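Visitor: No letters, just coordinates:
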């Protein structure tokens, strides 16, 4: 069955499944801790997962030269500042 798919497409789909599993695990952690501050930290941490998965799939697809790394830097910086703001608040 997997021979029908292009290798890059197969890996992209597998990374999306991994990303979705991480999201579900984060939701379960939020329910377990049952605290708004911890839920916000977990939710903000998910802001790191999306760009990492995207970078990995872009690298697999061979399109990394077409995407600006500086844009991903700003995404990671924003997620870091959200977590910092929650921890210091």
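Guide: That came through, no problem. Computed from a predicted model, the values in this text were never measured in an experiment. Numbers count the residues shown, from 1 in each chain.
Visitor: CA atoms for contacts and neighbours, from now on please.
Guide: Will do.
Visitor: Residue 57: how many residues sit nearby?
Guide: Residue 57 has 21 neighbours, counted by other C-alpha atoms under 10 Å.
Visitor: do the same with residue 66
Guide: So residue 66, with other C-alpha under 10 Å, has 8 neighbours.
Visitor: repeat for the one 10 residues further on
Guide: Other residues near residue 76 number 18, with proximity taken as other C-alpha under 10 Å.
Visitor: Could you list which residues are in contact with it?
Guide: With contact taken as C-alpha atoms under 8 Å, 6 or more residues apart in numbering, residue 76 is in contact with 47, 48, 51.
Visitor: Got another one to weigh against that:
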């Protein structure tokens, strides 16, 4: 009973975080500045990592945590790339 309640709580938390991530898409589309868009993309990526980890814990699938770790590393590299692109003013090297 307690394990089922915990599992359901983790799944509800993942769903709530998913809704917040969907709401952040508005900031990515509208802006108003490039920095706002970059931060919103980074927050969405981090939220997806947490959602995958919560789903893995809630469903009892340990493999999801590996996927969350790899996605977190890719999100970090995306942040570095976007930062470099913004410093260069959008010009490729």
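Guide: That came through, no problem. Everything numeric here is computed off the predicted structure, so don't read it as measured data.
Visitor: Report the TM-score for the pair.
Guide: The pair, once superposed, lands on a TM-score of 0.58 when counted by TM-score structural alignment, normalised by the length of the first structure; 82 aligned residues with a C-alpha RMSD of 3.0 Å.
Visitor: ok, and the contacts of residue 76 of the first structure in the second structure?
Guide: With both residues aligned by TM-score structural alignment, their matches' C-alpha atoms under 8 Å, the contacts of the contacts of residue 76 of the first structure that the second structure also has are 47, 48.
Visitor: can you give me the helices for the second structure?
Guide: 2-30, 34-59, 63-87 (DSSP state H).
Visitor: can you pull the buried residues of the first one?
Guide: It stands for helix 2-30 of the second structure. 7, 10, 11, 13, 14, 17, 18, 21, 24, 27, 28 (16 or more other C-alpha atoms under 10 Å).
Visitor: How about the first one: what's its closest non-neighbour residue?
Guide: When the adjacent residues along the chain are set aside, residue 7 of the second structure lies closest to residue 58, with 4.4 Å between them (C-alpha to C-alpha, 6 or more residues apart in numbering).
Visitor: Can you tell me how far residue 67 of the first structure is from residue 74 of the first structure?
Guide: Going from residue 67 of the first structure to residue 74 of the first structure by C-alpha to C-alpha, to the nearest Å gives 13 Å.
Visitor: I appreciate the help and will end here.
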